[in-house]
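Chemist: coords below, sequence missing:
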């Protein structure tokens, strides 16, 4: 079972390959002035940008729990996937709202 959890950790680390490019785009988007869009659309877009920016904190926090503190459970291995799921939901909400 720990092999599955280790594979889950590797799989959830794959988005970090493109993270430098995502970070640059997110910083530019967050620094840009708003274009007068509505309250809910602004919330969804900012939440998407913030969640994609802080993904490494979630991933590395779970890696520390998994390896250093020996909390090798499905919950700890699955938290990055939950984070990625929230990002995907916000992305589709953002696209549907526009």
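Modeler: Done, it's in. No experiment lies behind these values; they were computed from the predicted model shown.

Chemist: contacts and neighbour counts: CA atoms only from here.
Modeler: Fine.

Chemist: Now the nearest residue to residue 97 once chain neighbours are set aside: which helix or strand?
Modeler: The shortest distance from residue 97 to any non-neighbouring residue, by C-alpha to C-alpha, 6 or more residues apart in numbering, is to residue 41 (6.6 Å). Assessed by DSSP states H and E, residue 41 sits inside helix 39-53.

Chemist: what comes into contact with that helix?
Modeler: 22-23, 26, 29-30, 83, 87, 90-91, 93-94, 97-98 (C-alpha atoms under 8 Å, 6 or more residues apart in numbering).

Chemist: Take this one as well and set it beside the first:
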């Protein structure tokens, strides 16, 4: 950690090596994600699919929460309706 911000002008981090350079000096092909349009397109599609699956999981969770909430509200409403003798309140609960 001491030497992290004390970089010398000759440190390797400043060397301008390209994507085609390898450690042994031979030239290698660039990675397919960088040079192949179909691979890049496939990566974008896969990322979009992953986000759709995540969103579907969130929507399913929200649907379950909403169903539980509505079921609880319905049970409370039915209980209130069954335990009141007031015709005005029963009318409002029926609405």
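Modeler: Sure, I can see it. Owing to the predicted nature of the structure, the values given are computational and were not obtained by experimental measurement.

Chemist: Now the TM-score, please.
Modeler: TM-score for the superposed chains, counting by TM-score structural alignment, normalised by the length of the second structure: 0.28, backed by 36 aligned residues with a C-alpha RMSD of 2.5 Å.

Chemist: and the strand or helix carrying residue 61 of the first structure, what other elements does it pack with?
Modeler: Counting by DSSP H and E, the element that carries residue 61 of the first structure is helix 55-63. Applying 3 or more C-alpha pairs under 8 Å, 6 or more residues apart in numbering; DSSP states H and E, one finds that helix 55-63 of the first structure contacts helix 2-13, helix 74-97.

Chemist: What separation do you get for residue 60 of the second structure and residue 34 of the second structure?
Modeler: Between residue 60 of the second structure and residue 34 of the second structure the distance is 36 Å, computed by C-alpha to C-alpha, to the nearest Å.

Chemist: what element comes up after the helix ranked longest in the second structure heading to the C-terminus?
Modeler: The single longest helix within the second structure, with elements called by DSSP state H, is helix 37-82. Later in the chain than helix 37-82 of the second structure, the nearest helix or strand by DSSP H and E is helix 87-94.

Chemist: end-to-end on stretch 57-77 of the first structure?
Modeler: Start and end residues of stretch 57-77 of the first structure are separated by 14 Å (C-alpha to C-alpha).

Chemist: Give me the most central residue, the first structure.
Modeler: In the first structure, the C-alpha nearest the mean C-alpha coordinate belongs to residue 55, at 3.7 Å (C-alpha atoms, centre = their mean).
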